[in-house]
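1. Sharing a model that was predicted from the sequence below.
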Amino acid sequence: MSTALKEQPDRNKTRLLLKLFSPIIAVIILIATDANFYVYPIIFSLVISLTNLEHLKPKIIIGITLSIVFSYVSFFIGILGANVFDKVIEILSLQKEFKVGIWLTVDLVYTLSTFILSPLAVFFLFKFIFEFPKTKITRWTQYIAIIILIMNSVIPESAFGLFNVFNFWQIIMILSLQIIMNQRALVFPEGNQVKSSV
């Protein structure tokens, strides 16, 4: 009996470590398989759902399927958003790109669609299939993830080496979802007090 009780915390720690390292696992899969751009949402959704089966609201098969569907919806929202923003900027005769400092150039359309609209879509849609605690930790994790992604948009892609900006997107978004869903296990005090969102 005591052995079983000892093994339980160890198993929980191993699972938590797997969740926290899952962003790296996802990117390793993408790099190793040289995955097509349109495969990214599948890897993203499978890594999130398979490491968080206990946080799924629907039954497992339905939950994983919805995770894949919502991942693609968010993906195409980003692409559609880019086209819409591009047309709006063109109609308003606004400058599409602007410089930050001497060396860095920001593509406004790219930043709005990929690093703001698409992540917001993920956070909004995934809360319908996963348990998202209603805490400040949840809100701040979302804010910080988007801020990091926006900052990432001003870094030249050549600076990433093996990583491209979309691999970096995967790392930040998977890690933020893991923190949100597992904040109680990560011993955030507020995460232990508030019920999951509906």
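-> Now that the structure is in, tell me what you want to look at. Residues are numbered from 1 along each chain as shown.
2. Please count neighbours and contacts with C-alpha atoms only from this point.
-> Will do.
3. would Gly81 count as being in a helix?
-> Yes - using DSSP: H, G, I helix; E, B strand; the rest coil, the secondary structure at Gly81 is a helix.
4. That one and Leu120, how far apart?
-> 12 Å (CA to CA, to the nearest Å).
5. show me the contacts for Asn152.
-> Val165 (CA atoms under 8 Å, 6 or more residues apart in numbering).
6. And the helices in this protein, which stretches?
-> Along the chain, counting by DSSP state H, helices occupy 2-33, 40-50, 60-91, 108-112, 118-126, 136-152, 165-181.
7. Looking at those, which is nearest to Phe98?
-> helix 108-112 (7.6 Å; CA to CA).
8. What is the closest one packed up against?
-> helix 60-91 (3 or more CA pairs under 8 Å, 6 or more residues apart in numbering; DSSP states H and E).
9. Any idea how many residues pack against Pro119?
-> When neighbours are defined as other CA atoms under 10 Å, Pro119 has 23 of them.
10. Please determine how far it is located from Leu18.
-> On the measure of CA to CA, Pro119 and Leu18 end up 23 Å apart.
11. Next: Asp86.
-> For Asp86, the distance to Leu18 - CA to CA - is 39 Å.
12. Comparing those two, which residue is more hemmed in?
-> Asp86 (17 against 14).
13. Test my guess that the more buried one contacts Val109.
-> Yes - Asp86 lies in contact with Val109 (CA atoms under 8 Å); the separation is 6.0 Å.
14. thinking again about what came up before, with respect to Glu97, which of the helices of the chain lies nearest?
-> From the helices of the chain, taking CA to CA, the stretch that ends up closest is helix 108-112, at 5.8 Å.
15. Pull out the buried residues from the closest one.
-> 108-112 (16 or more other CA atoms under 10 Å).
16. Repeat that for stretch 76-86.
-> Quick answer for stretch 76-86 (16+ other CA under 10 Å): 76-79, 81-82, 85-86.
17. go on, stretch 97-111?
-> So for stretch 97-111, counting by 16+ other CA under 10 Å, buried means 106, 108-111.
18. how about these in JSON lines, adding distance to Ile68?
-> Below are those laid out as JSON lines (distance: CA to CA, whole Å):
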{"residue": "Val106", "distance to Ile68": "30"}
{"residue": "Leu108", "distance to Ile68": "28"}
{"residue": "Val109", "distance to Ile68": "25"}
{"residue": "Tyr110", "distance to Ile68": "23"}
{"residue": "Thr111", "distance to Ile68": "24"}
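19. ok, and here's another one to check against it:
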Amino acid sequence: MPLPLVLGHEGAGVVEAAGSAVQKVQPGDHVAIRFLACGRCRPNLDGSSAGCANFNAMNFAGRRQDGSHALALSDGDAPSDRFFGQSSFAGNAIAHEANAVKVRKDAPLELVAPLGCGIQTGAGTVLRALKVTVGSSFAVTGAGAVGLSAVMAARVAGATTVIAVDMVPSRSELALELGATHTVSGKELDAVSEIQRITGEGVDFALEPPACPH
């Protein structure tokens, strides 16, 4: 995306204004903001918004699909915006009703914000893509937002061996609190050998979270 650029994803906040065509949310609603999908391509119509054929154009082009911008600079020029359909590092973010998800007003916004990317990426991969099964073994490399969400989802799915690999002790401790049965220090041990030692042969399912803005 060309500079200048307003980044920011995993936004959450209170709707201050809504366009005349918006039906899904109204001023005063609390929302979490996720990525933007076109809603018209085949993957979207088949139920996979993350597989949107226009994902890059909707989230990384730096402008709306018609070429216009949601933001403007004081000199009249326009910065690249619409990052993940929101550019929510700004004090106010302009989203689309398609990626603004209404949440309960008593839900802390700082806790629901990660639902917009990290949590749905980790949990969605485990539950929808990998389809982790009851009694299976699962390992995730990295215990950040995506990895920890995957750990929780693996336990929900019924995995009985859940291994989190990370180099930061505090993250490993949190992984155990959230459902991991084992942790492996990738800094001190060979992760593959240690996983094989724990399981006897290896895991049924494994996830290496993608490099993303977390």
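-> That came through fine. What you see is a predicted model; the values in this text were computed from it and never measured.
20. Overlay them and tell me the TM-score.
-> After superposition, the two chains reach a TM-score (TM-score structural alignment, normalised by the length of structure 1) of 0.23; 81 aligned residues with a CA RMSD of 5.9 Å.
21. hmm, back to that, okay, the helices of structure 1 in JSON lines with distance to Val100 of structure 1 next?
-> Formatted as JSON lines, the helices of structure 1 follow (distance: least, CA to CA, whole Å):
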{"stretch": "helix 2-33", "distance to Val100 of structure 1": "29"}
{"stretch": "helix 40-50", "distance to Val100 of structure 1": "29"}
{"stretch": "helix 60-91", "distance to Val100 of structure 1": "19"}
{"stretch": "helix 108-112", "distance to Val100 of structure 1": "12"}
{"stretch": "helix 118-126", "distance to Val100 of structure 1": "23"}
{"stretch": "helix 136-152", "distance to Val100 of structure 1": "11"}
{"stretch": "helix 165-181", "distance to Val100 of structure 1": "18"}
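22. I'd guessed Thr121 of structure 2 sits against Leu148; true?
-> No - the criterion here is CA under 8 Å, and Thr121 of structure 2 misses it with Leu148 at 10.6 Å.
23. From the structure, what's the count of residues near Leu50 of structure 1?
-> Neighbours of Leu50 of structure 1 (other CA under 10 Å): 14.
24. what's the answer for Glu110 of structure 2, then?
-> Neighbours around Glu110 of structure 2, by other CA under 10 Å: 12.
25. Then Ala57 of structure 2?
-> Residues near Ala57 of structure 2, counting by other CA under 10 Å, number 19.
26. cool, and Arg171 of structure 2?
-> Neighbour tally, Arg171 of structure 2, other CA under 10 Å: 20.
27. any idea which element it lies in?
-> helix 169-177 (DSSP states H and E).
28. Mind listing what's buried along that helix?
-> For helix 169-177 of structure 2, using 16+ other CA under 10 Å, the buried residues are 171-172, 175-176.
29. Not counting it itself, show me its contacts.
-> For helix 169-177 of structure 2, using CA under 8 Å, 6+ apart, the contacting residues are 143-144, 148, 151, 164-166, 182-185.
30. Let's see which of these end up in strands.
-> 164-166, 182-185 (DSSP state E).
31. neighbour-wise, which of the residues you listed leads?
-> Ala164 leads these on contacts (other CA under 10 Å) with 30 neighbours.
32. separation between that residue and Ile119 of structure 2?
-> Taken as CA to CA, the span from Ala164 of structure 2 to Ile119 of structure 2 is 16 Å.
33. again with Thr183 of structure 2
-> When Thr183 of structure 2 is compared with Ile119 of structure 2 (using CA to CA), they lie 20 Å apart.
34. now Leu207 of structure 2
-> Applying CA to CA to Leu207 of structure 2 and Ile119 of structure 2 gives a distance of 14 Å.
35. higher neighbour count, those two?
-> Set side by side, Leu207 of structure 2 and Ile119 show more neighbours around Ile119, with 22 against 18, by other CA under 10 Å.
36. Look at that one and give its secondary structure.
-> helix.
37. For it, which non-adjacent residue is closest in space?
-> Ser149 (5.2 Å; CA to CA, 6 or more residues apart in numbering).
38. That neighbour touches Ala123, doesn't it?
-> Yes - Ser149 of structure 2 is within contact range of Ala123, at 5.3 Å (criterion: CA under 8 Å).
39. where's the residue lying closest to Val31 of structure 2 once chain neighbours are set aside, which helix or strand?
-> In space, Val31 of structure 2 comes closest to Lys102 once its chain neighbours are excluded; the distance is 4.3 Å by CA to CA, 6+ apart. Using DSSP H and E, Lys102 of structure 2 sits in strand 100-103.
40. Check which element follows that strand along the chain.
-> In N-to-C order, the element after strand 100-103 of structure 2 by DSSP H and E is helix 109-112.
41. Buried ones in stretch 144-151 of structure 1, by neighbour count?
-> So for stretch 144-151 of structure 1, counting by 16+ other CA under 10 Å, buried means 145-146, 149-150.
42. where's Ala175 of structure 2 relative to Glu194 of structure 2, distance?
-> On the measure of CA to CA, Ala175 of structure 2 and Glu194 of structure 2 end up 17 Å apart.
43. Could you do Gly118 of structure 2 as well?
-> Taking CA to CA, one finds Gly118 of structure 2 at 27 Å from Glu194 of structure 2.
44. more neighbours, the two?
-> Gly118 (25 against 17).
45. Look up the closest residue to that one, ignoring the ones flanking it.
-> Closest to Gly118 of structure 2 by CA to CA, 6+ apart is Val146, at 4.7 Å.
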